[in-house]
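> what's the 3D shape of this:
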Amino acid sequence: MNETATAPTAPLRARAEIDLAALRANVRALRARASGAAVMAVVKSDAYGHGAVPCARAAVEAGASWLGTATPEEALALRKAGLPGRIMCWLWTPGGPWREAIEADLDVSVGGMWALRELVAAAREAGLPARVQLKADTGLGRGGCQPGGDWAELVAEALRAQSEGLLRVTGLWSHFACADEPGHPSIAAQLTLFREMLAYAEGQGVRPEVRHIANSPATLTLPESHFDLVRTGIAVYGISPSPELGGPADFGLRPVMTLSASIALVKHVPGGHGVSYGHRYVTPGATTLGLVPVGYADGIPRHASGAGPVLVDGKWRTVAGRIAMDQFVVDLGGDEPATGTRAVLFGPGDRGEPTAEDWAQAAGTIAYEIVTRIGTRVPRVYVNEEQAG
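Next comes the predicted model:
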């Protein structure tokens, strides 16, 4: 992560402005929707490209009582930065840093016997009990333990290790496949199976601190799925997980990241002038072109070539031709903004600029990918770092 604590005095080639006041407000809005359940702010993948440590701190300030990461390395980095409280990580591979996670008092996810065995061995070595959350595969088909005999074996072995003081089963959890599609038949099926797997584990003697299955879309649209904890990821950053149902404002959210760059060159060209690699765009007449100094090496999706929107001097422009590694061009239609003028690729959208969802539509992807892929060459500039009041 390339952090810039406050706005710099010199202009930047590009910047991703991160509004921590918006993030705190989003967490408070999600807490209000959580039906009394605790809120986990998921800060995996460098907080979806926003900067894990500053965003984690802001989320905790706003009342998130858990933090979530994918990898143990991400979780350990939060602890090293001084983040207190409960931190959970779930994407483990054989030989992972189990002992370090135990010693850092992390909650680790286990969804198979190999992981439980490695965790128990690490707990013996550390001389400390592990905090473990058992993951059930209720239908997503990724991580997690299958129902039936596999789940029974995992629960039994976890309880045996717990009786030996090697671990404590702190949670039972699963993950939705289609929660962003309300009414999808898999949602009810997964909820039913999750309840059955919970009942089995609890019937065997598991007393979890938290039970959870709800992600961002389920937090916003499925109150029956909230249980003890909701895991909110993309919604923390003010992006709608279900744009078909509504934009961020419809859910009381505000996008946190604004991505912009300084126009590097404005020049006059005649009609019939090819633009960028392959000449996929040819000027229809005499015009002006603006050079925007960011490209796919900065995370700007090449698939948005010819379609990505940019706000320059109050007007929407469109990427002209192919997006290159470090730059792209917009046709300014004869206008002549000064070099150094700010070109806004996306932001909250309430100041006339495009949004991450607009770029997602242009690139044929989802807004999650648009913000997460913004690279480390683009400094993160944090605003509203101090909580008001």
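> Only C-alpha atoms from now on, for both contacts and neighbour counts.
Fine.
> for the stretch 51-200 of the chain, what spans make up the helices?
Ranges of helices within the stretch 51-200 of the chain are 52-61, 72-80, 98-103, 113-126, 149-163, 185-203, based on DSSP state H, counting those that start in this stretch.
> other SSEs contacting the helix or strand just after the last one?
From helix 185-203 onward toward the C-terminus, using DSSP states H and E, the following helix or strand is strand 210-212. Contacting strand 210-212 under the criterion 3 or more C-alpha pairs under 8 Å, 6 or more residues apart in numbering; DSSP states H and E are the following elements: strand 167-173, strand 229-232.
> Break down the stretch 201-350 of the chain into its strands, ranges please.
Taking DSSP state E, counting those that start in this stretch, the strands of the stretch 201-350 of the chain run over residues 210-212, 229-232, 257-262, 265-269, 274-275, 281-282, 287-292, 309-312, 315-320, 328-331, 342-346.
> Please name the nearest non-neighbouring residue to the most centrally placed residue in the chain.
Centre of the chain computed as the mean C-alpha position; nearest residue by C-alpha atoms, centre = their mean is Tyr48, 3.4 Å away. Nearest non-adjacent residue to Tyr48, counting by C-alpha to C-alpha, 6 or more residues apart in numbering: Thr372, 4.4 Å away.
> sorry, back to before: quick one: which of the helices of the stretch 51-200 of the chain is nearest Ala367?
Of all these, it is helix 52-61 that lies closest to Ala367, at 18.1 Å by C-alpha to C-alpha.
> Which other helices and strands does that closest one contact?
helix 20-33, helix 44-48.
> So which of the ones you listed is the most surrounded?
Of all these, helix 20-33 has the most neighbours on average by mean count of other C-alpha atoms under 10 Å, namely a mean of 22.
> What's the first helix or strand after it?
Using DSSP H and E, the next helix or strand after helix 20-33 towards the C-terminus is strand 38-42.
> Report the distance from stretch 225-236 to the chain centre.
13 Å (C-alpha atoms, centre = their mean, to the nearest Å).
> To what extent is the closest residue to Gly247 other than its chain neighbours buried, counted in neighbours?
Spatial nearest neighbour of Gly247, chain neighbours left out: Ser240 (5.5 Å); criterion: C-alpha to C-alpha, 6+ apart. For Ser240, the neighbour count with other C-alpha atoms under 10 Å is 28.
> Now show me the structure for the sequence below, then we'll compare the two:
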Amino acid sequence: MNETATAPTAPLRARAEIDLAALRANVRALRAHAPGAAVMAVVKSDAYGHGAVPCARAAVEAGARWLGTATPEEALALREAGLPGRIMCWLWTPGGPWREAIEADLDVSVSGLWALRELVAAAREAGVPARVQLKADTGLGRNGCQPGEDWAELVAEALRAQSEGLLTVTGLWSHFACADEPGHPSIAAQLTLFREMLAYAEGRGVRPEVRHIANSPATLTLPESHFDLVRTGIATYGISPSPELGVPADFGLRPVMTLSASIALVKRVPGGHGVSYGHHYVTPGETTLGLVPVGYADGIPRHASGAGPVLVDGKWRTVAGRIAMDQFVVDLGGDEPPTGTRAVLFGPGGRGEPTAEDWAQAAGTIAYEIVTRIGTRVPRVYVNEEQAG
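Next up, the predicted model:
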């Protein structure tokens, strides 16, 4: 878990400022989008790069009733940090920490018989019933149990184990493939199949606490998919799951992370001066260059070379030439801001700075990747840690 003191004692080369008040407001906005369902704040991958423990605490304070992680290790770390309530994890491999998860009162996801059998063995060993959620593959084609005979067999074996007191089936769930593409025909098809698989399991006696399929885009745009619980990942952090759906403000969301660095050097160079590896940028005339001390080792995408936007001294600049491992250059056009001037790579956008979506467009990727890839060399600095009121 990447956690940093709120007030650093020395100037930082770079910092990712995490606004926990914005995160709480996002959770409250998401609750309003799905008033009939509980909210699961997904904090996998260190809360999409924002810091799992502080973000999980803030989400719970704002009314998230569940926390979600990919790996059991992520979920166990939340428990070890004292996070209460329901925590679910869903990405298991053979020999995983089943017993530890059971004893930590985690909800674990099962997609196939191998996993169910390992879980049941661990429950026997622990002498404690497991909390298990059965995942259905309704069309995403990744994890999840196939409909038909496979689903029938998984449900039957789970119910047998439940009758022996070894587990409780607490949930039935699935995941959308194209909820971020409005009108995609797979959305309706997946919803129909999910309802059929729910009906089959419930007809055999499963009484789940929660049924859920809605991710961030479905939470924001598909109320018919909300069921008992919505799982909000990227939207929790104030980023739109798809530009086609709208910008964050359209959904009452505010980006939580602001990434900045201190300009390390400003120098005047003549025209025709090559910049960075390969000289893919050559100065068109006499100008000034600013050195920004972050690079792809910090998670700045090399694919944004020559295109990534940066706000320096109130003006948008563009990465000049290649992004290197630890640094990149911007052409300041003759301006000479003092060294130490803050270069803002992305933030909420309300003060003229670029956003994570702007960097995603520059790199040919999605905003999820931009925030999640920011590395551990960049300290997370938390602001508004105390909830107002």
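> still on that earlier bit, which stretch among the helices and strands packed on helix 52-61 of the first structure comes nearest Pro337 of the first structure?
helix 20-33 (30.2 Å).
> OK, contacts around the residue of the second structure most remote from its centre?
In terms of distance from the mean C-alpha position of the second structure, Pro270 ranks first, at 43.6 Å (C-alpha atoms, centre = their mean). Residues near Pro270 of the second structure by C-alpha atoms under 8 Å, 6 or more residues apart in numbering: 283, 285-287.
> Check the gap between it and Val319 of the second structure for me.
For Pro270 of the second structure, the distance to Val319 of the second structure equals 18 Å [C-alpha to C-alpha, to the nearest Å].
> Ok, Ser276 of the second structure next?
Counting by C-alpha to C-alpha - Ser276 of the second structure and Val319 of the second structure are separated by 10 Å.
> same thing with Ala34 of the second structure?
Ala34 of the second structure is 40 Å from Val319 of the second structure, by C-alpha to C-alpha.
> go on, Cys55 of the second structure?
Distance from Cys55 of the second structure to Val319 of the second structure, by C-alpha to C-alpha: 31 Å.
> Gly141 of the second structure too?
Relative to Val319 of the second structure, and taking C-alpha to C-alpha, Gly141 of the second structure is found at 38 Å.
> who has more neighbours, those two?
For Gly141 of the second structure versus Val319, neighbours defined as other C-alpha under 10 Å are more numerous around Val319 (21 against 13).
> gap between the two ends of stretch 352-366 of the second structure?
21 Å.
> hmm, back to that, now for Ser276 and Val319 of the second structure: what residues contact both?
328-329.
> Glu118 of the first structure: neighbour count?
Neighbours of Glu118 of the first structure under the rule other C-alpha under 10 Å: 17.
> Please apply the same query to Arg13 of the second structure.
Residues within reach of Arg13 of the second structure, counting by other C-alpha under 10 Å, total 18.
> State the distance from Thr168 of the second structure to Glu209 of the second structure.
Counting by C-alpha to C-alpha - Thr168 of the second structure and Glu209 of the second structure are separated by 10 Å.
> Of those two, which one has the most company?
Thr168 (22 against 13).
> ranking the helices and strands packed on strand 210-212 of the first structure by burial, who's on top?
strand 229-232 (a mean of 28).
> Look up the average distance of that one to its aligned counterpart in the second structure.
Mean deviation of strand 229-232 of the first structure relative to the second structure after superposition (mean C-alpha distance after the TM-score superposition for the first structure): 0.1 Å.
> helices or strands up against that strand?
Counting by 3+ C-alpha pairs under 8 Å, 6+ apart, strand 229-232 of the first structure packs on strand 38-42, strand 210-212, helix 216-221.
> Pick the most deeply packed of those.
Among these, the stretch with the highest mean neighbour count (mean count of other C-alpha under 10 Å) is strand 38-42, at a mean of 28.
> ok, average deviation of that one from the second structure?
Averaged out, strand 38-42 of the first structure is 0.1 Å away (mean C-alpha distance after the TM-score superposition for the first structure).
> what distance separates that strand from the middle of the whole chain?
Distance, centroid of strand 38-42 of the first structure to centroid of chain: 12 Å (C-alpha atoms, centre = their mean).
> what helices or strands is that strand leaning on?
helix 20-33, strand 66-69, strand 229-232.
> Specify the angle between the longest one and helix 52-61 in degrees.
By that I understand helix 20-33 of the first structure. Relative orientation of helix 20-33 of the first structure and helix 52-61, computed by axes from the mean of the first three to the mean of the last three C-alpha atoms, to 10 degrees: 50 degrees.
> From the chain's centroid, how far away is helix 20-33 of the first structure?
How far helix 20-33 of the first structure lies from its chain's middle: 15 Å, per C-alpha atoms, centre = their mean.
> list the helices and strands it packs on?
Applying 3+ C-alpha pairs under 8 Å, 6+ apart, one finds that helix 20-33 of the first structure contacts strand 38-42, helix 52-61, helix 216-221, strand 380-383.
> That one vs the second structure, average distance?
With mean C-alpha distance after the TM-score superposition for the first structure, helix 20-33 of the first structure departs from the second structure by a mean of 0.1 Å once superposed.
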